[in-house]
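1. below is the sequence, then the predicted model.
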Amino acid sequence: MMLPEGRIDGVMNAVISLCHFCELHGPSVLFVTQAFHEPDCPPAQPDVREPKSCYGNATERLLHRETTNSSAPCEACLSFSPIHRGFLSNDHEGRISYLSTQQATQHDVSTLVRQACTRSLSCEVSPGKEGPIFFGDEVRGQVLSYTFFLKDAQARGYQRWFSITVLMKDKFFLLNSWPFLVENIERIISELQAKATVVYEREQAENPQRALRLAAAYSSDGKRTSNKPSRSVLELTGNEHVFAWLHLQFTWLLKAGANRLVEKIVEGLPTPDLTVDFYNHQETEDGFTLVSAKKVHSPVLELEASASHETSQNSPVINDLRHLHEILGPIPFLSLAYCLMVGKQIVIRGQPAGLIASIANCLKMLVPRSCYQAALNSDQYLDVSQCNVLGVEPHVAVPQPSPDILRLDILQPGDQAQYNNANKYNYKTTWGDKLPSKCPTLLLMMEKAIENTKLNNSAMHYHFVALKEEWLNIAKVVRRIEHWNPGQPQDVTSLLQAMGAQEQDRGLLEFWGTSSI
């Protein structure tokens, strides 16, 4: 099958067709627009970038198709006269030709287009027989079909049935393009319907068809001789250039449909660390919003977390997670990390502020950026809706520890000479709950990495970034399944098992999935 996939070299590789339901022949293809790419050429050819009359042998394909097509359609099924073969537009910069013809120029593509036409005007229709619908499979291609009516004073029911179909192989590309395609196809249809309505109202005013039909029904022979059984789109719209206009519209759809999406290679679902920067954008003269993407090859620190909290040069600091694990001890560290990972609030109370900031810098390495919201040096208590890591001085009143709040108190050493040594401070964790019998899988994996002395800090950091990305993707998938299939816990359980997660991971996945929205 020669139908191309997705998007290549700045053009949406799809076949856009106008179809109609003929009273004589049934569903028929009227008009097809395709894109043809310039084949790759050896770089030794000096004139390879010179403009051509067409690219991708578009006209040769047309001539070959004409020699094999000997059918004689009726007037309603005809979009081109015998002396007019089609419309051709060239994108010399992209080396692409856009060709519009009566039928697709490639036999296998033409077969798929006809199948899509038949389905769009028979079984695959939206309620009310007007509107967009998606159908397809891997064999016959993926199709977006938009069915609509055009008024016709001489048709049964005073209207004729049409559809615009977009056929391609890439299902996900087509569905991602759905809002763009539907919006612009609706615009095309609205203009066609407006033109047809003007012709219909003029004909009804000049020669009311209802009276003629009633007169014919009661005549001696009961035959209708004044009306044509089929009328072309040119007659229905009163515009002899309607197909040239459709060629321009379909060509623009193929070109713009690809330019609006930018391909990026990612492993897994997109994370907040790899999103487009929607805050730094500007409006162009054409009314478009210019959005710039963040650098793909930024340092891991920039991708993984926000800027570090500032610490004083003379202040004692906790250097990294290993240092924090050593000072707190295994159980207090696990309690602190667990509360942060499942969305509970951590209140760090004490002095100096630089030591609190260094602890916060260590903690943020445990969760994605979207799950970390800190407020340090606060002069009052802030609830978890405002921050999940709060740093305050000893005199600030804070709630008593509860199942949702863990407090880490930092007590200064008795000897003032030891104030610059973080190891000499006393660290006391108080929590109104206790660790579950089974901790989240990710937390245990991170603890194992921290205790592995053969893993240096740099390698451990990259390891944590990869782990967080993996589990953030799992959290997003689980949240989508729960949103799409509410009340189906067995589906979520099966999904968790398939992705290597367990019941003890639900709290972490729920918090991470919610925070990533």
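-> Structure's in. What do you need?
2. for the rest of this, base every contact and every neighbour count on C-alpha atoms.
-> OK.
3. P330: neighbour count?
-> For P330, the neighbour count with other Cα atoms under 10 Å is 14.
4. gap between it and L363?
-> 15 Å (Cα to Cα, to the nearest Å).
5. now swap in C22 and tell me
-> With Cα to Cα as the criterion, C22 and L363 are 69 Å apart.
6. you'd agree R479 is up against S515?
-> No - counting by Cα atoms under 8 Å, R479 stays clear of S515, with 10.7 Å between them.
7. more neighbours: these two, which one.
-> Neighbours of R479 and S515, each counted by other Cα under 10 Å, are more numerous for R479; the result is 21 against 18.
8. list the residues that contact the more buried one.
-> Residues in contact with R479 (Cα atoms under 8 Å, 6 or more residues apart in numbering) are E510, G513, T514.
9. now these in TSV, with secondary structure and neighbour count?
-> Formatted as TSV, the entries for the contacts of R479 read as follows, by DSSP: H, G, I helix; E, B strand; the rest coil; neighbours: other Cα atoms under 10 Å:
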residue	secondary structure	neighbour count
E510	helix	16
G513	helix	22
T514	helix	13
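10. now, among the residues you listed, which is nearest to T118?
-> Of all the contacts of R479, the one with the least separation from T118 (Cα to Cα) is G513, at 42.7 Å.
11. try it against this one:
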Amino acid sequence: MTPILLSLAHFCDKHGPKVVSVTQVGNIGDISDGNELLVPNYSTDSYCESCLLHFPKENTSGVRSMRSFMNDIPFVTTQYSTIRYQLLSYITKKAFSEESMVYDGSPLVFFDDTRGLNLVIGFKLYDENARGNERRYSFIFTVDSKDQDFATKILSDHWVLMINSFTKMIDYIKLRHKQKLDHSRNGSVGNPFISTDYLKVNKLKTATNLLELTDDPMLFVRIHKWNSFIIHSLISTSSSP
């Protein structure tokens, strides 16, 4: 089966393009429980809070991953891919390059022998703690194949599913973000202990996680479930070349 990946990436103020989460499927046709995709309790020194993946109550076995099964097929979401780390690094750098990336929900598609076929949809969230008062993200669908015709057929056959799925996820994140902003602003109106000058000046730019921006501690669990459903739909209707 041609590897299919669904990723959430972020352009971090401190670290540049970073993968926040990647969802993959375990080996199909083998006796596999997805262990080959799990990552150890890795050092987070190369991540700041804005680009760090958080699952609620990360398990105590030293593995920071989320795994679920559909029809006995394992789906795993991790901070990075132990077997496609370099590939995802190349993809995120290309996705966030200034000459190609947009953040208005328009799809971007690119292919080469190094990165395979990729569909990228970018979006921004307002954050006064970020450089330029905004944080930039993208959802990325990757077909890891050098066969351009085959990879393109997978994307074209599932174009509506992919666009609608990414749009649904982005709309949910933006809605939660707007609700969080509205709640924060409404809470500050008329509060004698919060200076309007302080609110305007907000001097220190600090790293803010997507969970905090949306006020949803289950966000990455939802993304894992969405991604698993999408990949399962793809592999159920696609065949290897």
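-> Thanks, I have the structure now. Remember, predicted model here, so these are calculated numbers, not experimental data.
12. which SS class is the counterpart of N118 of structure 2 in structure 1?
-> In structure 1, the residue paired with N118 of structure 2 according to TM-score structural alignment is V143. For V143 of structure 1, the secondary-structure state derived from DSSP: H, G, I helix; E, B strand; the rest coil is strand.
13. wait, V143 of structure 1 touches I164, no?
-> No - contact status for V143 of structure 1 versus I164: not in contact, 10.1 Å apart, counting by Cα under 8 Å.
14. and E283 of structure 1, how many residues sit next to it?
-> Close neighbours of E283 of structure 1, defined as other Cα under 10 Å, add up to 10.
15. from what I can see I73 of structure 2 touches G26, true?
-> Yes - under the criterion of Cα under 8 Å, I73 of structure 2 makes contact with G26 at 6.8 Å.
16. check contacts around the alignment partner in structure 2 of V15 of structure 1.
-> Using TM-score structural alignment as the criterion, V15 of structure 1 maps onto L5 of structure 2. Taking Cα under 8 Å, 6+ apart as the criterion, L5 of structure 2 is in contact with V22, T23, Q24, V25, I140, F141, T142, V143, D144, I231.
17. which of the helices or strands spans L5 of structure 2?
-> Taking DSSP states H and E as the criterion, the element that holds L5 of structure 2 is strand 4-12.
18. helix or strand next in line after that strand, which one?
-> strand 16-25.
19. select from the contacts of L5 of structure 2 the one having the most neighbours.
-> Each of the contacts of L5 of structure 2 was scored for neighbours by other Cα under 10 Å, and T23 scores highest at 29 neighbours.
20. of V143 and I164 of structure 1, who's got more company?
-> Ranked by neighbour count (other Cα under 10 Å), V143 of structure 1 and I164 place V143 first, with 29 against 26.
21. tell me the contacts of that one?
-> V143 of structure 1 touches A116, F134, F135, G136, T165, V166, L167, M168, counting by Cα under 8 Å, 6+ apart.
22. for S97 of structure 1, helix, strand, or coil?
-> For S97 of structure 1, the secondary structure call by three-state DSSP comes out as strand.
23. what does it correspond to in structure 2?
-> In the superposition onto structure 2, S97 of structure 1 corresponds to P74 when matched by TM-score structural alignment.
24. with G86 of structure 1 instead?
-> For G86 of structure 1, the aligned residue in structure 2 is S65 (criterion: TM-score structural alignment).
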